[in-house]
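In: With the sequence up front, the predicted model follows.
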Amino acid sequence: MNRKTITRSFLFYLLSAFGISLTLKANIGVSSFNSLNATLAEFSQIKIGTITAGLNFLFLISCWLLDPHRKLRNYLTMGIALLFFGSTINLFTYFVFPLFTLHSYFFKCLLFILGTIIAGVGTGKVLKYQLLKFPIETFCLFLAERTNHSFKFYRYSIDLICILLALILTFSFQLTLMVREGTLISFLLLSPVIAWTKE
């Protein structure tokens, strides 16, 4: 794998993190997985990028345990990428985006759609280069290979579990509701953008 591909993979990985940060700034709800991350961040007072990286690390460890051909170098590279991923989300969410405020609901929706498209493009390009992997998707692939259920079954199951956990925490501790219209927009828009970009 040449240096240009490695550099591009990391840049698009960080672009995905930037897109996620934009969806958080829009404040109209977030994607299924990020709804849990954002809820846990508010509940624990830990930064959302740190929570996001931490949960991804748990999936990465699970992938390591399921991977019959585990290569330490690949997992170390993924670990480094996740650290930068979480740090990028924290940088924009807590230090850059608070410098401006959106009052119009219309512009919040536009910002969310833009962020979702950017995150989808970043994710699609990363998948296209096949150097870095996203731990949740890789985990689902490993499970699908070992069971009678499909990748889609496990991926949607994780989304559903994330939404349910976010809602339970939200209503139990009176936290900000993160499962909103943005969650639906992300559900409808993100996968097609990823599929289109990785071709």
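Out: Thanks, I have it.

In: When you work out contacts or count neighbours from here on, use the C-alpha atoms and nothing else.
Out: Fine.

In: Quick check: closest non-adjacent residue to Leu14.
Out: Excluding its sequence neighbours, the residue lying closest to Leu14 (CA to CA, 6 or more residues apart in numbering) is Phe85, at 5.7 Å.

In: wait, that neighbour sits on Ile51?
Out: No: taking contacts as CA atoms under 8 Å, Phe85 lies outside contact range of Ile51: 11.1 Å.

In: Excluding chain neighbours, what is closest to Leu111?
Out: Ala26 (5.8 Å).

In: any idea how far that neighbour lies from Thr88?
Out: 17 Å (CA to CA, to the nearest Å).

In: Same drill for the two, tell me which one is more crowded.
Out: Here Ala26 and Thr88 are compared on neighbour count by other CA atoms under 10 Å; more neighbours surround Ala26, at 25 against 21.

In: could you measure the more buried one against Leu102, distance?
Out: 8 Å.

In: Common neighbours of the two, please.
Out: Lys108 (CA atoms under 8 Å, 6 or more residues apart in numbering).

In: those helices in this protein, which residues are they?
Out: 3-26, 32-44, 48-66, 72-91, 105-129, 135-146, 151-173, 181-197 (DSSP state H).

In: one more structure, for comparison:
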Amino acid sequence: MKKILSALFFYTLSGIGISLTLKADIGVSSFNSLNVAIASISTIKVGTVTFLLNTVFLLFYILLSKQKQFLTYFLMFVSVLCLGSIINFFSYTVLAPMYLENYFLKLAVFIMGTCIAGFATGMVVSLGVLSFPIESVCQALSEATGYSFATFRYGIDLFSVSVSFILSILYGLPIFVREGTLISLFLLSGVISFTKVNYENRLSNQEN
């Protein structure tokens, strides 16, 4: 139970980090570029779009799962609901009055948000009791087809970026795939890996 509550906390922290990257307005991660584009052409808030798309992946994961674990599915649903709610709360309430005019300040906020999101994601992965629906789908597809996890994960990123570009062009929106997307591509995965390795090393030292 303690691990589940910890995972929910880090899901929430991840939402705060994502909100900061959105506020920086220098581009967002691949998947979030799709969320922002959809939110921009509709009346739906970006956190709600994030929740809805994650729910779609969760449903897909349920279909792919050989052994049904309904408690796990329910907890994943609650987690992505919390994630979307936190993104909405911070993006439209807490951070709304904040104006970032200086580019280097925007860059600093983006990097801080990416590090927070990466740390939180790394902790969720390390705890091993809840996972993000997208990663769960990629893992299930990898096991079913024999193709690598990375192949499916990068495929989703490529799809997200492509659709985001198309929506931006069709609806005259700003391009959401920018320098922040490239920074996120390298920094986010690095922070996740660093967090995971350090958490596992700490556990190993405690056992010894």
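Out: Now that the structure is in, tell me what you want to look at. Source: prediction; values computed, not measured.

In: Please state their TM-score.
Out: The TM-score (TM-score structural alignment, normalised by the length of the first structure) is 0.97; 197 aligned residues with a CA RMSD of 0.7 Å.

In: follow-up on the earlier one: what's the residue nearest to Leu14 of the first structure aligned with over in the second structure?
Out: Applying TM-score structural alignment, one finds that Phe85 of the first structure aligns to Leu83 in the second structure.

In: Next: Tyr105 of the first structure.
Out: Per TM-score structural alignment, Tyr105 of the first structure is aligned with Tyr103.

In: Check the spacing between that match and Asp25 of the second structure real quick.
Out: 10 Å.

In: what does Ile4 of the second structure give?
Out: Applying CA to CA to Ile4 of the second structure and Asp25 of the second structure gives a distance of 32 Å.

In: And the helices of the first structure: which comes nearest Phe97 of the first structure?
Out: Nearest of the helices of the first structure to Phe97 of the first structure, taken as CA to CA: helix 3-26 at 6.8 Å.

In: other SSEs contacting the closest one?
Out: Packing contacts for helix 3-26 of the first structure, counted by 3 or more CA pairs under 8 Å, 6 or more residues apart in numbering; DSSP states H and E, involve helix 72-91, helix 105-129.

In: Buried ones in it, by neighbour count?
Out: Under the neighbour-count criterion of 16 or more other CA atoms under 10 Å, helix 3-26 of the first structure has 8-26 buried.

In: do the same with stretch 110-127 of the second structure
Out: Buried, per 16+ other CA under 10 Å, within stretch 110-127 of the second structure: 110-127.

In: mean per-residue distance, that stretch to the first structure?
Out: By mean CA distance after the TM-score superposition for the first structure, the fitted stretch 110-127 of the second structure averages 0.4 Å away from its aligned residues in the first structure.

In: and the helices of the first structure as CSV, adding distance to Pro98 of the first structure?
Out: CSV is the format used below for those (distance: least, CA to CA, whole Å):
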stretch, distance to Pro98 of the first structure
helix 3-26, 8
helix 32-44, 16
helix 48-66, 14
helix 72-91, 10
helix 105-129, 14
helix 135-146, 29
helix 151-173, 23
helix 181-197, 20
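
In: which ones are touching the corresponding residue of the first structure for Ile156 of the second structure?
Out: When the first structure is aligned by TM-score structural alignment, Ile156 of the second structure is paired with Ile158. Taking CA under 8 Å, 6+ apart, we find Ile158 of the first structure in contact with Phe33.

In: gap between Ile158 of the first structure and Phe151 of the first structure?
Out: When Ile158 of the first structure is compared with Phe151 of the first structure (using CA to CA), they lie 11 Å apart.

In: nearest residue to Thr21 of the second structure other than its sequence neighbours?
Out: Leaving aside its chain neighbours, Thr21 of the second structure sits nearest to Phe110 (4.5 Å; criterion: CA to CA, 6+ apart).

In: I misspoke; the intended subject was Ser131 of the second structure.
Out: Nearest one to Ser131 of the second structure, counting by CA to CA, 6+ apart, is Val125 at 6.3 Å.

In: wait, Ser9 of the first structure sits on Lys128?
Out: No: the criterion here is CA under 8 Å, and Ser9 of the first structure misses it with Lys128 at 9.0 Å.

In: What separation is there between Ile6 of the first structure and Leu76 of the first structure?
Out: 14 Å.

In: where's the match of Tyr105 of the first structure relative to Val109 of the second structure, distance?
Out: 10 Å.

In: Mind checking which of those two has more residues around it?
Out: Just comparing Tyr103 of the second structure and Val109: by other CA under 10 Å the higher neighbour count belongs to Val109, 21 against 12.

In: contacting residues for that one?
Out: Neighbours of Val109 of the second structure in contact, by CA under 8 Å, 6+ apart: Leu20, Thr21, Lys23, Ala24.

In: give me every residue that touches Glu137 of the first structure.
Out: So Glu137 of the first structure contacts Arg155 (CA under 8 Å, 6+ apart).

In: Map Gly122 of the second structure onto the first structure.
Out: So, by TM-score structural alignment, Gly122 of the second structure is matched to Gly124.

In: Check whether that match really touches Leu190, as I assumed.
Out: No: Gly124 of the first structure lies out of contact with Leu190 (CA under 8 Å); the separation is 9.8 Å.

In: Nothing else from me, thank you.
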